[in-house]
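Participant: need a structure here:
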Amino acid sequence: MAIELPDELIQLERAAQDAQAAATSASPPEGAWVAWREAAARVQAAITEHAAATKENRVAVEMGVKKAVRHPEAAGS
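Facilitator: This next block holds a predicted model:
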């Protein structure tokens, strides 16, 4: 049975990935590490909240979100 992932979780994970890319670039903009840490905290909080609300396994929700963002071609399987 596949876990239903709201678009909000996908968008938050994408934002965290973008923030990570900026922070780890050759010339990161000032504040990029703080932005990455804050984006990561937002996505983790949203995943925890979603898992609790739907009574899904939190790790399974996180893995589903990461798979949907990092490997969108495989997320539907």
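Participant: going by C-alpha atoms from here, please, whenever you check contacts or count neighbours.
Facilitator: Fine.
Participant: three-state assignment of the residue of the chain positioned farthest from its centre?
Facilitator: The centre of the chain is farthest from one residue, Ser27, which by CA atoms, centre = their mean lies 23.6 Å away. Under DSSP: H, G, I helix; E, B strand; the rest coil, the three-state class of Ser27 is coil.
Participant: please give me the structure for this one as well, since I'd like to look at both together:
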Amino acid sequence: MGHAFEELVEKQRAADQAHHRVDDLRHAYGPPAEHKWSKKQTTTYETAWRAWRDLDRDIRSAMAEYAKEQHRPRQEVETDVKTAVGRTAAE
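Facilitator: Prediction:
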């Protein structure tokens, strides 16, 4: 299955949003070693983390496939996607 560049950008945005959600939860709940999380907090965090992990895996796979289809280096495609999303490759 081929991927359009715009699809990669949307997938990256979704992965970024999921990552921000995980960061927000970490900040709100505090380090689990210092604060006892409730069962609900633990479930919420683990669900958010799995969503981020899955979205990140999907975008990486899609970028690799796109790069292969376009005969371009994967890192170049990744940089172009991240630029289109509005962030630097270092993030």
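Participant: report the TM-score for the pair.
Facilitator: Overlay of the two chains. TM-score (TM-score structural alignment, normalised by the length of the first structure): 0.79; 67 aligned residues with a CA RMSD of 1.7 Å.
Participant: where along the second structure do the helices fall?
Facilitator: Listed in chain order, the helices of the second structure (DSSP state H) span 5-29, 39-70, 74-85.
Participant: mean shift of the last one relative to the first structure?
Facilitator: Same thing as helix 74-85 of the second structure. With mean CA distance after the TM-score superposition for the first structure, helix 74-85 of the second structure departs from the first structure by a mean of 0.6 Å once superposed.
Participant: pull the residues that contact that helix.
Facilitator: Identification of contacts with helix 74-85 of the second structure by CA atoms under 8 Å, 6 or more residues apart in numbering yields 5, 8-9, 12-13, 63-64, 66-68, 88-89.
Participant: which residue in the second structure occupies the aligned position of Val61 of the first structure?
Facilitator: Applying TM-score structural alignment, one finds that Val61 of the first structure aligns to Val77 in the second structure.
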